[in-house]
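Take a look and give me a structure for this.
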Amino acid sequence: MAIPLSRSKPGLSVRRDGHAPVRRALPEEVPVAVVYDGSTHAVMMASPGDIADFAHGFALTEGVITSLDQVEGFEEVRHDQGIEARFWLREDRQEALSARRRFMAGPVGCGLCGIDSLEQANRPLPRLTGTGFRLDRDEVLRATDDLRPLQVLHAQTGATHAAGFLVPGQGIVAVREDVGRHNALDKLIGALARDGIDCASGAFVMTSRLSMELVQKCAIAGSPALIAVSAPTTHALHLAEDSGITLVAFARQGGFDVYSHPERITSEVTDVA
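Modelled structure (predicted):
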């Protein structure tokens, strides 16, 4: 049972000089239950596309699995009420699953709903060295502009986020969209893993602000750089500094700010750092 990514809905367009009926494409949003070995781990509101990518990326960034060979089976089951992403895991993943267990349904934009303790929210992150990884300044300047024409669902609805994967010298090679920024990044990470692409080979480009959860996902996936159109939070910056991530914000209108590890961004004239 296919669920459309958007639906045309009527409304009333009101302007200073009057009003008129209007129809607009609005993004669909459905509950997605992530189920491990028959037990629901989390319920997230998400766009109904690329669910397998989302589920695998979510499992990786939550630490339930560390590689795809720990998944013994997967199926996507669609119901009238929503979608189930069902995993069967290798037996040795039960301890990791218990450690990251969630009991509450989380709304879009809330990446920490239901976590059992503050320690789980502030879990240790790997330190990324990114030896040899460099981004040209002009690639960073173009990053969000290059992402925009690839946002098909946003072009239809004006209401979704995107996550892109920028490979130096190649541009943006993969994009995923969702109503939630965390979901969009999980979808992208899942898609890259399923295609055998190493996240350490490129930077993530986001159409949102940079929250701590996005930096956590970036570090766990192993990408050394995170670029966004909007601002980071102070805690996100703290995590990026400690994790060795190059954090780029306000990447729009021909400029950007670098808040951590600027040595990875270079130009033909001089290093940004």
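
Please count neighbours and contacts with C-alpha atoms only from this point.
OK.

Identify the residues contacting Pro4.
Glu28, Pro48 (CA atoms under 8 Å, 6 or more residues apart in numbering).

That one in helix, strand or coil?
Pro4 falls in the coil class when you classify it by DSSP: H, G, I helix; E, B strand; the rest coil.

quick one: what helix or strand has Cys218 in it?
According to DSSP states H and E, Cys218 maps onto helix 212-221.

buried sites along that helix?
Met212, Glu213, Leu214, Val215, Gln216, Lys217, Cys218, Ala219, Ile220, Ala221 (16 or more other CA atoms under 10 Å).

which one of those sits closest to Arg7?
Taking CA to CA as the measure, Arg7 lies nearest Leu214 of the buried residues of helix 212-221, at 28.6 Å.

isn't the closest one right up against Gly180?
No. Using CA atoms under 8 Å as the test, Leu214 is too far from Gly180 to be in contact (11.4 Å).

any idea how far Met104 is from Asp116?
10 Å (CA to CA, to the nearest Å).

can you give me the strands in the stretch 51-200 of the chain?
Per DSSP state E, counting those that start in this stretch, the stretch 51-200 of the chain carries strands over the ranges 71-78, 83-89, 105-106, 135-136, 161-167, 171-178.

Quick check: which helices or strands does whichever helix or strand comes after the helix holding Cys218 pack against?
Using DSSP H and E, the helix or strand that follows helix 212-221 in sequence is strand 225-228. On a contact count with 3 or more CA pairs under 8 Å, 6 or more residues apart in numbering; DSSP states H and E, strand 225-228 meets helix 137-147, strand 203-206, helix 212-221, strand 246-252.

Any chance of a markdown table for the ones you listed, columns distance to Ile65?
Formatted as a markdown table, the helices and strands packed on strand 225-228 follow (distance: least, CA to CA, whole Å):
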| stretch | distance to Ile65 |
| --- | --- |
| helix 137-147 | 29 |
| strand 203-206 | 21 |
| helix 212-221 | 11 |
| strand 246-252 | 25 |
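
One more, so I can put them side by side:
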Amino acid sequence: MTMPDPLAAAKATHVRPGSTQAVRRTLPEETPVAMVYDGTTLAVMMATPAHIDDFAVGFSLTEGVVTDQGQIASCDIVSHDQGIEARMWLTEDRAEALSARRRTLAGPVGCGLCGIDSLAEAARSLPDLHGRGPVLGVDEITGATESLRDWQPLHDQSHAVHAAGFLLPGHGVVLAREDVGRHNALDKLIGAMARQGLDAGQGAFVLTSRVSVEMVQKCAMAGGAILIAVSAPTAHALRLAQGAGITVAAFARGEGFDLFCHPERLKAEVSDVA
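Down below sits the predicted model:
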């Protein structure tokens, strides 16, 4: 069966005071995607049905199911009437990790922590990224989200999806992925980077969303030391980023940004950052 289209058309009525107008809108699809490891479903996520192979690899890496894409022996993407299965077979040494990272509930678009078996899993320790990562210029950070706009064809048509991009110093955004779920977009990006041999520690992640706990966790698990976002971080996410050694630049919207922690990765004298 062929993969479903990531976009769909819909009729609507545009209403203004004193007038109405029939319009057609382009909407993003969201489809159940089952992450199946060694014949067992570990998670079911609602996602845009595009780049599912990248999603499978990225989800596996950021959730700690594998530590290297080479530990996924094979991956088949199978489409059904009910949704999509990413059927992965792992190398033998990852059987214990498969059990430890089990999830049993569907994850809705707005939440990246739904279905985790224990609070300990939600508060898992993160890699220490102090002393790692590049140094970026002010202009590179202020222009990051605008550079990401060139990589958002689904957003241009639907205005209803998030994007995550990878910025390389001196090159701008070199790769991006989109999805109705901000966590899914980042997982897809991380998976695409792993498959293309891009090292997250050499650049920065750029997000169209807020910086939440799970976004910091996924960034850290991928080895990314810089997060640039168009919106704000949560307080808990900022504490995690501070502890993990991740630079957070938020409200990056073309004219400036707020630098919340780890200013040592900025090519400027910034002394007022905690």
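
returning to what we had before: now, the most widely separated pair of the buried residues of helix 212-221 of structure 1?
Met212 and Ala221 (14.2 Å).

Can you point out the buried residues in stretch 80-95 of structure 2?
Gly83, Ile84, Glu85, Ala86, Arg87, Met88, Trp89, Leu90, Arg94.

Likewise for stretch 52-67 of structure 2?
By 16+ other CA under 10 Å, the buried positions in stretch 52-67 of structure 2 come out as 52-67.

Among those, which are located in helices?
Among these, DSSP state H puts Ile52, Asp53, Asp54, Phe55, Ala56, Val57, Gly58, Phe59, Ser60, Leu61, Thr62 in helices.

quick one: contacts for the residue most central in space within structure 1?
In structure 1, the C-alpha nearest the mean C-alpha coordinate belongs to Leu185, at 1.1 Å (CA atoms, centre = their mean). Applying CA under 8 Å, 6+ apart, we find Leu185 of structure 1 in contact with Gly57, Ala162, Ala163, Arg176, Leu214, Lys217.

what's the spacing between stretch 250-263 of structure 1 and its chain's center?
Put simply, stretch 250-263 of structure 1 sits 19 Å off its chain's centre (CA atoms, centre = their mean, to the nearest Å).

Endpoint to endpoint, it covers what distance?
18 Å.

Tell me how many other residues surround the residue lying closest to Glu177 of structure 1 once chain neighbours are set aside.
Setting aside the residues directly before and after it, Glu177 of structure 1 is nearest to Ala162 in space (CA to CA, 6 or more residues apart in numbering), at 4.3 Å. Ala162 of structure 1 has 29 neighbouring residues, counting by other CA atoms under 10 Å.

Same question for Asp150 of structure 2.
11.

how about it, what's its match in structure 1?
Counting by TM-score structural alignment, Asp150 of structure 2 corresponds to Pro149 in structure 1.

where's its match relative to Leu135 of structure 1, distance?
Pro149 of structure 1 is 21 Å from Leu135 of structure 1, by CA to CA.

Looking at structure 1, name the residue matched to Val138 of structure 2.
Checking TM-score structural alignment: Val138 of structure 2 goes with Arg137.

Tell me how many other residues crowd that match.
Neighbours around Arg137 of structure 1, by other CA under 10 Å: 19.

Is it in contact with Arg264, as I believe?
No. Between Arg137 of structure 1 and Arg264 there is no contact under CA under 8 Å: 9.4 Å.

Spell out which residues are contacts of both of those two.
By CA under 8 Å, 6+ apart, no residue touches both Arg137 of structure 1 and Arg264.

out of everything not next to it in sequence, what's closest to Val179 of structure 1?
Thr160 (4.5 Å).

Just to check, that neighbour is in contact with Asp178?
Yes. With contacts counted by CA under 8 Å, Thr160 of structure 1 reaches Asp178, the gap being 5.5 Å.

more crowded one of those two?
Between Thr160 of structure 1 and Asp178, counted using other CA under 10 Å, the more crowded position is Asp178 (30 against 23).

Distance check, Pro134 of structure 2 against Val211 of structure 2.
Relative to Val211 of structure 2, and taking CA to CA, Pro134 of structure 2 is found at 20 Å.

Please apply the same query to Leu119 of structure 2.
Taking CA to CA, one finds Leu119 of structure 2 at 20 Å from Val211 of structure 2.
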